[in-house]
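**Q** Got a sequence here, can you build the structure:
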Amino acid sequence: MDRPPRLTDRTALAAHRARACRGGGPELFLHREALSELQERLSEVNRSFTKPAIVTGFPAFWAEAFPDATVVADTDLLDLEPGAHDLVIHAMALHWADDPVGQLVQARRALVEDGLLLAVSFAGDTLRELRISFAEAESRLRGGLSPRVAPMGDLRDLGGLLQRAGFALPVADLSPRQVDYATPLHLMRELRAMGETNALDQRDRRPLRRDVLAATLDLYATEFPGDNGRVRATFQFAFLTGWAPSENQPQPMRPGSASHRLADALGTVEFDRDMNPMTDSAAADKGDD
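**A** The predicted structure is shown next:
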């Protein structure tokens, strides 16, 4: 089987993460945001988990939140024992994976039957403003583009990853955040402090030209203003939920097998394609299609 194309320079990514962890420690407020929402989602699951595992590039932060968990790095081969965990959390690392399906397959194999996967990662329109500003500046001044911001999966693609990895009852959704910064340079400094600067394998290794940086900062401030003279940055978390298959899990109903109409249960009126109210008989005929 052919290996997927290499997205990430793992040596550079490890160096960026290590640099972020030195000194006063990494700036992980977005990890805290992700953790808070993830814990809220876990609280809605009517089950206790006694054998959790966490896959992450920032083990100290996530181990503090889940002190009883096995914590492993987000390497190509995850150091997880098959069938050893009832919960696997893939925490803020999937957007750097060369093979995200492989990461999820390994997470599924590490789960007991009916074990839960919860993955959270940057996705969607994350850093769209920075991506656009860099692209425009480089196009003007260099006549070409260099990869500056990691590509982010969209919701449909991410949901498909869960299905391809063999999870039952897969759910994928996006949780957006808008963050204002004093200047685009403050955003770039914070990305550096988060260990999230450019680690793309196909990046331009040469130092960023001053004129390209200046043009990028100017375009960003002009095109994406925030409140009170600041600038705005978009972040989106993708939350992926899936269960290791089990015979005891609920199964989806076959199309056309429902005995009651959803419109009746919700107390609403059902309309046809021309926005005409449907009679009971017409709705029944539609349900038989």
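
**Q** alpha carbons only for contacts and neighbour counts from here, please
**A** Noted.

**Q** now the helices: where do they sit in the stretch 51-200 of the chain?
**A** 59-65, 100-109, 128-142, 155-164, 184-193 (DSSP state H, counting those that start in this stretch).

**Q** Tabulate the ones you listed (JSON lines), appending distance to Pro170 and mean neighbour count.
**A** What follows is the helices of the stretch 51-200 of the chain, written out as JSON lines (distance: least, Cα to Cα, whole Å; neighbours: other Cα atoms under 10 Å):
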{"stretch": "helix 59-65", "distance to Pro170": "24", "mean neighbour count": "15"}
{"stretch": "helix 100-109", "distance to Pro170": "12", "mean neighbour count": "21"}
{"stretch": "helix 128-142", "distance to Pro170": "27", "mean neighbour count": "18"}
{"stretch": "helix 155-164", "distance to Pro170": "6", "mean neighbour count": "17"}
{"stretch": "helix 184-193", "distance to Pro170": "31", "mean neighbour count": "18"}
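
**Q** run this one through as well so I can compare:
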Amino acid sequence: MNELKRLFDRQAVNRNRIRALSDRAYQPFLLDEVAERLVERLSEIRRPFPRVLELGSWRGRMAAMLAEVGLGSELTVALDPVGDALDEGPGLKVQAEPELLPFADNSFDLVVSALALHHVDDLPGVLVQLRRLLAADGLMLLALLGGESLMELRTALMQAELDLKGGAAMRVAPFVDIRDAAALLQRAELALPVADVDRITVTYADPLALLHDLQSMGEGGALVDRPKGMFRRDLLLRTAEIYRERFAREDGRVIAHFEILHLSAWKPHESQQKPARRGSGQVRLAAAMGVPVEVLEGTAKRGETGG
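**A** You can find the predicted model right below:
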């Protein structure tokens, strides 16, 4: 069997997170916004989830939101590969990588994750593990950065490098596409899979403020094959110049788009709704539409279309 090719440098991913968490005054606004939207989605599901796993943490910010609405009444566990992310918040804490989940089968009724899975190499494998550790009729609700995120920054970086070096390397991580994400849910044999998109637009005083904010969120470069000199002065200045030229508003502020993929699916259970068996319909389409069957088949002669 072929070994999985690593796209992300896990040490760099975790190092970026440690650096970001060291600034205890920083408020991760994007994480808070996404977490609030996840909790809002959960509030529409009228059923209890007494055992909850938060996959990826930022000092228990989302776990606290879940506790406020009564979720995790029996057990709340926060998992993160970085110990600093687990030093606050309710529930039990487990330091582990998201691709190696150390839990028994059927351990949780709900798994939630806000912006913690876009830097894993084996997302299909993670989904299979989540299916295993969920109890029957348990729910997973995940939010990831999607493929259209930071397109402005990608464009400016690529053009700047073309201008200065005559070629461009990948500097911003590729994020999963919504169609691929939906297919992965089905591939993991999860029930009632749903994938949809939120788009969040943020404005900054200038492109350098955006880069600083990404660093503060722990979203620095972490590709295995990332090029050296990410912040070489000439490249940085040219990138900022192109960004302002193409993506500035009339007031001078620049925009950045974040695409948030929301993935939800259930551990299969016999009580769940199931699609009708193919060919099991008892009413012909023509009858339902009130037209002769020849019209739908294209065989009706002129004057025989009814009405």
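
**Q** What does the superposition give as a TM-score?
**A** For this chain pair, the superposition-based TM-score is 0.87 by TM-score structural alignment, normalised by the length of structure 1; 274 aligned residues with a Cα RMSD of 2.4 Å.

**Q** Quick one, which of the helices of the stretch 51-200 of structure 1 gets closest to Met278 of structure 1.
**A** In terms of Cα to Cα, the element of the helices of the stretch 51-200 of structure 1 nearest to Met278 of structure 1 is helix 155-164, at 31.6 Å.

**Q** how far apart are the closest one and its match in structure 2?
**A** Taken against structure 2, helix 155-164 of structure 1 registers an average deviation of 0.7 Å after superposition, with mean Cα distance after the TM-score superposition for structure 1.

**Q** Which part of structure 2 matches that helix?
**A** Aligned by TM-score structural alignment, helix 155-164 of structure 1 falls on residues 178-187 of structure 2.

**Q** Which of the helices of the stretch 51-200 of structure 1 sits closest to Thr216 of structure 1?
**A** Short answer: helix 128-142, nearest of these by Cα to Cα, at 5.2 Å.

**Q** Relative to Leu219 of structure 1, tell me which of the helices of the stretch 51-200 of structure 1 wins on proximity.
**A** Closest to Leu219 of structure 1 of those is helix 128-142 (Cα to Cα; 5.8 Å).

**Q** what's the closest non-adjacent residue to the most centrally placed residue in structure 1?
**A** In structure 1, the residue lying closest to the centroid (Cα atoms, centre = their mean) is Ser121, at 2.7 Å. The shortest distance from Ser121 of structure 1 to any non-neighbouring residue, by Cα to Cα, 6 or more residues apart in numbering, is to Met92 (4.3 Å).

**Q** For Arg32 of structure 1, see how far away the one you found is.
**A** Distance, Met92 of structure 1 to Arg32 of structure 1, by Cα to Cα, to the nearest Å: 11 Å.

**Q** the more surrounded of these two?
**A** Met92 (23 against 14; other Cα atoms under 10 Å).

**Q** Next, the contact list for that one, please.
**A** His31, Ala34, Thr56, Gly57, Ala119, Val120, Ser121, Phe122 (Cα atoms under 8 Å, 6 or more residues apart in numbering).

**Q** Restrict those to the buried ones and give me that as a ChimeraX selection.
**A** Only the buried entries of the contacts of Met92 of structure 1 go into this ChimeraX selection, using 16 or more other Cα atoms under 10 Å:
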select :31,34,56,57,119,120,121,122
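
**Q** Mind putting the contacts of Met92 of structure 1 into TSV with distance to Glu129 of structure 1?
**A** TSV is the format used below for those (distance: Cα to Cα, whole Å):
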residue	distance to Glu129 of structure 1
His31	20
Ala34	21
Thr56	26
Gly57	25
Ala119	25
Val120	21
Ser121	18
Phe122	15
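
**Q** Cool, thanks, talk later.
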